[in-house]
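**Q** Pasting the sequence and the predicted coordinates here, then a few questions.
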Amino acid sequence: MPRKKVVESGAAPAPARASNRARKSPESLATTQANISKPRATKRKADEPENEPKGKKARVTDTTPTASTKQSKPAPKTAAAKSKAAPTKSTAMKRKASDEDIKAPQPKKSKTAASASRPIAKATTTKKAASKPAAEPATTKSTTKPAPKKSTTPKKIAEPTTKKAAPPKKVAPATVPKQKPAPKAKVPKPAKLVKALPTINDPPTQRLDVLVFGEGSGGELGLGAKHSGARKVVDVSRPRLNQLLSAKDVGVVQIAVGGMHCAALTHDNKILTWGVNDQGALGRHTDEGPMKDMKDDDASDSDSDDEDSGLNPSEAEPREVDPKHFPEGTKFASLYAGDSSTFALTTTGLVYGWGTFRGNEGIVGFRPEGAKGSSQRTPMLIPELKNIVDIATGTNHVLALDTKGTLYVWGTGEQNQLGRRVIERTSRLALKPNDIGLRRKKIVKIGSGDYHSFAIDDKDNVYSWGLNSFGQTGIPKVGKDEDIVGAPTLVKNLKGMKLKQVTGGSHHTIACTVDGEVLKWGRVESSEAGFDVSNLPDEEVYKEDGKARYLKKPKAVPGLKATFVATANDTCLIVSPDGTAYSWGFSEGYQTGLGVGGDVKLATKIDNTAVRAENLIWAGVGGQFGVLAGTPKEDEDEA
């Protein structure tokens, strides 16, 4: 059979070629039809499916004679009559006859009434239906065979309405996707995953007054950005009641002190932050703030009212962290602060954090998946931590304890403060919390220095690790160059001492026992001991050139009792059982609250009008400032 040539439907034949075809005899016309493998269709493009590729055979369902029949209803009758009686009539009539013969459907192979409306339907049938019948009129020499086929045309022209029944065939598959939404009824399943977690941490309820003191040039005192007469918001040498955090108006129940920022939890479940926000430690967006241009002749000590301090109000004032960052119904139990990071522990044991960690080379980041050198500016859930009951923070590392006694650590570990070796190539993986190698021990208490860590088990055994350049871990140094304790190690010198609390500064440690005894060890050359160490024997203190450098063993501070201890860098604060406070150590920024600069060698009671009005229960130390918190005595008197 001759190869079929595909002709685009809707392309009208050129008039010249139609005229030549009209002059041929029926025999030559039959021969011409045999040479045309694909008959031309005069059907308009509007009747073609829009998505039908050109050059391909049209589908049966797309050969609707509705539009083409309306265009040339008289044509089939005229063409059929003229092809039998007068093949040599006018050119125009013969063109119509030949075109209609080409596009008329074939009745034999059509499976629908619509496809049988024309004698020859090569272009509109499937391959099986078009191949055999298409050759019959082209190869036969008798001109009488096409006549009977055309005679049926008038009968079928009246049936274009039957094609309108075809669209349901297209609707049928369209109804299939509409049945697919049925499985969407299972959407409520996620609601089952959201379970109410049990409460394992109870938040404090006692409302506290907050007293601040120290240098405060970064707004870390939270006194605002305006001086009020002689009462400046920086260089506060003695404790001052922060009116922006009063017990009556705000109701702070717990405080965390970082390097140069603070966070406070209120009785109504708000988180307030203030201080330096360079690495996102405040967990909220802050304005750039004004910068004061200090001149040589500037009266910086002026006592004029409302003098601008040059501080950024959005940092220097306690402001709330937006609760939209936490799921609805989240309740907080306590807050914790590192050098440039902050963490919030919920009543259900989940942990949220923000800020960043720093290393020897600068900013490391907050999470391993984050960009190097980036900061987490708003609170995010720490996904690895669940059922957490306590947190301790160092300068750039964190410890978290869960209900099973498992200890997790993360941050930077360049001084082995994570209890494992951290190499540069995998250092970012250390930003993800991992449990430490104390699986056989049930840890019940934790503590941290700036670069060293502590864990206490249920048998009162104390383990420590990290930087040990001044014996601050409590583990004696064997040689001068052994400055690191690489893994959790039992502190034998604390055996039998029931520690209530333990915390550390840069190179020293302070602790208190359940009996209130205050213990000190580590560096003492910057007056960190709080008592005279010059006469101690060599087995208790390490000396160089006759000067004591560090305590080899934990040593009790004579005549001092404490219910709470705090330290940072080289400054110490303690709260005694009678609600008073003592401090000692480095005081260049007035961070001892004693109103003096330089070192304070002996533990000294903090005493001024603001302190006397409070029953102190808590203390905290930052880089160059200090914080005390207590309950107003007048409230106790009224009670």
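**A** Done, it's in. Numbering: from 1, shown residues only.

**Q** C-alpha from now on. contacts and neighbour counts both.
**A** Will do.

**Q** which residues in the stretch 351-500 of the chain form strands?
**A** For the stretch 351-500 of the chain, the strands defined by DSSP state E, counting those that start in this stretch cover 351-355, 357-359, 362-365, 376-381, 388-393, 397-402, 407-411, 434-435, 443-448, 452-457, 462-467, 484-490, 499-504.

**Q** and if you look at the stretch 501-639 of the chain?
**A** Applying DSSP E, counting those that start in this stretch to the stretch 501-639 of the chain gives strands spanning 508-513, 517-523, 541-544, 547-561, 564-568, 571-575, 581-586, 599-605, 614-621, 625-632.

**Q** Please identify the most buried of these.
**A** strand 571-575 (a mean of 29; mean count of other C-alpha atoms under 10 Å).

**Q** Put this next to the previous one:
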Amino acid sequence: MDTSEQAQITNEEAPAEVEMEKIDEISSGAEAEPEQTIEPKTPARRRGRKPAAKVPATPVAEEAETPQKTRGRKRKTECSPTPSRKTAKITQSLLSYTDFVPNIVGDRVLSCGEGEALGHPGRTTTKKPRKVDIVEEDELKIVQVVAGGVHSAILSTDGTVYMCGINEKGTVPADGVEPEESTDEFTKLTFPDEITAEGKIVMLAAGASFTAALTDLGSVIAWGNLRDSSGEIDVHPLLHKMKESPVIIVHHKLRRIVKICAGENHLVMLDEKGEVLTFGDGTMGQLGRSSRTSTIRSKFMVSESGSSLIVRMRFRVKSKFIDVLAKNVFASGFWTLVHGEDGKYYAFGLNNYGQLGIKVKEETTEDVGPEGQDNRELRVPLPVAAPSYGAELTFTQVDGVQHIVARAENGDVYVMGKNTDNALGLGTWTGKEDQVHWLYETMQKLEFEEGKKIAGVSAKLATSVAWTDDGDVYSWGFDSTGQLGLGLKDDDDKMVPKPEKVTSAHLDGFRVVGGSISDQHTLFLAVKKDDN
């Protein structure tokens, strides 16, 4: 497949929304801020009898029913809690960032692919993993590496962030890097006092052109710029500030966050009580808080208190409405996945290839436009149970854009979604005429050499990497820029149908303990093999 064909996701190619009831955004909390934040406007008085106020519908699971209207009851404002007969809440112990942050310290960072984001001064291409000199020259101890769309970030044990890449609209605000310029050397970020007061940085997440950081106190910081299908998102003062310097997204004194993860242009946060918050672009449904994805208002994209960023996880089970808390969250591409305390997985966002674990609606003649275009709506705007993930497995990592790679806690790996160019690593796709193996809507177990167990995975558009418990690295998919690290030459077949072991002289004597792949480059974190 032509790489340019893979590189874009448009509304035209996106399949239709999964069949689900229409749910009113206000009652679902889709666009509802908790109490105290918004005063509703008073409607103009009219002569005669007042019209009956509508009671908002309640978001529910697949078998849910809308509560009956009640005569004489005052209209609920969008700040009010959702009415229900019986509501139960699943409870869990407070979560901690220590449950999620990387805990293995590496002393070597390697990169492969193309661009300034490789971090190799004077070199913008390397087909095999090559060590980043500054890490060992400065004896840095690194706990996390993150590959963004046009940039890279690494995090040291003392909370220092180093970045390189293209500083477009504040994406790489490193010391000495001018606006709209770039740097091919990892350079330290210096934060203002108001940012450092939020605590030590313990986790990073990166999207297409932005980066977010979590502190040990529970605050979230972000910098760079967000985009949607129409271009740059510029509808809120905080988004303006993000392009100028790092800003606080959520203050720990108002809400304590324990995990962050990022899609292309949205950020997902999990707080200590198990509530899920989303921030940024929601046009593909990835915020999970409004069914009106094309007209979502700016105040529901941004909120420093986090009050209007909460995703309401309310579902009906028999005669009760259940508020489900989360014990883990995942995000990538244009989707979000929530692992509920009830053991189920809930998803929202773009589901054009069934990557959300929700079956794609079959195309009918009514879905075909006048010029043959697919008019199905494939965005899932509110949380829906994702049965393909099942409840018997606990996944520690889930990543990908049009396909999904998920690592279970027992070290097994499962894949699902679009399989052209053998993106799933199953080796089953035979070419453009293959109408059977190009898509998998259920989880498929991926086998590795000698039955090795996998310690971690990372995936982006048609590309994936995985590393084993003993530090070996495997990659598969479409190697458009050398990001698979296999040393493929320009005249080689760029499609790698099954996991293939990555080798490099710079990996000799080291084992990989972390990694992050993007559309054009990959970062690895490694430690000497004689170290624990």
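**A** Perfect, thanks for sending it. Worth saying up front: this structure is predicted, and the values here are computed from it rather than measured.

**Q** What does the TM-score come to for these two?
**A** The TM-score (TM-score structural alignment, normalised by the length of the second structure) is 0.70; 401 aligned residues with a C-alpha RMSD of 2.7 Å.

**Q** Report whether the expected contact of residue 281 of the first structure with residue 343 is present.
**A** No: if you go by C-alpha atoms under 8 Å, residue 281 of the first structure and residue 343 don't touch, sitting 9.4 Å apart.

**Q** Name the residue in the two with the higher neighbour count.
**A** Comparing residue 281 of the first structure with residue 343 by other C-alpha atoms under 10 Å, the one with more neighbours is residue 281, at 33 against 27.

**Q** Leaving aside the residues adjacent along the chain, what's closest to that one?
**A** Ranked by C-alpha to C-alpha, 6 or more residues apart in numbering and with sequence neighbours excluded, the top spatial neighbour of residue 281 of the first structure is residue 355, at 4.3 Å.

**Q** Quick one: residues contacting that neighbour.
**A** Neighbouring residues of residue 355 of the first structure by C-alpha atoms under 8 Å, 6 or more residues apart in numbering: 279-283, 340-342, 366, 375-378.

**Q** which of these are buried?
**A** With burial judged by 16 or more other C-alpha atoms under 10 Å, the buried subset of the contacts of residue 355 of the first structure is 279-283, 340-342, 366, 375-378.

**Q** Name the nearest of those residues relative to residue 589 of the first structure.
**A** residue 340 (19.6 Å; C-alpha to C-alpha).

**Q** Over in the second structure, tell me which residue corresponds to that closest one.
**A** Superposed on the second structure with TM-score structural alignment, residue 340 of the first structure falls opposite residue 209.

**Q** returning to what we had before: farthest pair within the contacts of residue 355 of the first structure?
**A** Using C-alpha to C-alpha, the pair of the contacts of residue 355 of the first structure lying farthest apart is 282 and 366, separated by 13.9 Å.

**Q** joint contacts of the two?
**A** Residues touching both residue 282 of the first structure and residue 366 (C-alpha under 8 Å, 6+ apart): 354-355.

**Q** against the second structure, where does the helix or strand residue 96 of the first structure falls within fall?
**A** Element membership of residue 96 of the first structure [criterion: DSSP states H and E] is helix 91-103. Under TM-score structural alignment, helix 91-103 of the first structure corresponds to no residues of the second structure.

**Q** buried sites along that helix?
**A** If you call a residue buried by 16+ other C-alpha under 10 Å, then helix 91-103 of the first structure has these buried ones: 91, 93-103.
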